[in-house]
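Participant: Sequence plus predicted model, see below.
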Amino acid sequence: MKRKHPELYEILVKTYQQDISESFKVDFKALMGKLKERVGRNSPCPCASGKKFKKCCLRK
């Protein structure tokens, strides 16, 4: 494939070698700022991690 379609090969290499962690970062301060009502310490965390708020984003 590298010889027959060098342009396609370059695109595929860039796609598979990119750092996907950047696309999944969440701005927690902005997320917390958007909350209209107060989140209790024992409530589920609004970041959808499944943890309690006090164990997840309370200190961020």
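Facilitator: That came through, no problem.
Participant: contacts, neighbours, all on C-alpha from now
Facilitator: Noted.
Participant: where's Thr15 relative to Leu8, distance?
Facilitator: 11 Å (C-alpha to C-alpha, to the nearest Å).
Participant: Also Gln17?
Facilitator: 14 Å.
Participant: which of those two has more neighbours?
Facilitator: The neighbour comparison of Gln17 against Leu8 (other C-alpha atoms under 10 Å) goes to Leu8, with 11 against 8.
Participant: got another, please set it beside the one above:
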Amino acid sequence: MVVVTAEFDRFATQIATHHGHPSLRKLVLPYPLEGLPEQELLQIATDAYPTLRDLIGAAS
């Protein structure tokens, strides 16, 4: 499982496939994150949390 920004989504898929993991689970966050206001970053994290939890197989 990997967390990447949209800028590196395709690259992560290519690398994972090259190393024999074509079904790599990914959480893709918006790009860029740098320079975003703290409140916006917190909202992105809050919105992404349920997906992250599901991807790692954690119980709610």
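Facilitator: Yep, it's here. What you see is a predicted model; the values in this text were computed from it and never measured.
Participant: After superposition, what is the TM-score?
Facilitator: Once superposed, chain against chain, the TM-score is 0.25 (TM-score structural alignment, normalised by the length of structure 1); 21 aligned residues with a C-alpha RMSD of 2.7 Å.
Participant: For Leu12 of structure 1, what is the enclosing helix or strand?
Facilitator: For Leu12 of structure 1, the enclosing helix or strand under DSSP states H and E is helix 6-17.
Participant: That helix packs against which elements?
Facilitator: Applying 3 or more C-alpha pairs under 8 Å, 6 or more residues apart in numbering; DSSP states H and E, one finds that helix 6-17 of structure 1 makes contact with no other helix or strand.
Participant: So in structure 2, which helix runs the longest?
Facilitator: Scanning structure 2 for the helix with the most residues, using DSSP state H, yields helix 38-56.
Participant: For it, buried residues please.
Facilitator: Leu52 (16 or more other C-alpha atoms under 10 Å).
Participant: Show me what that helix is packed up against.
Facilitator: strand 26-29.
Participant: list the buried ones in the strand it packs on?
Facilitator: Applying 16+ other C-alpha under 10 Å to strand 26-29 of structure 2 flags 26-29 as buried.
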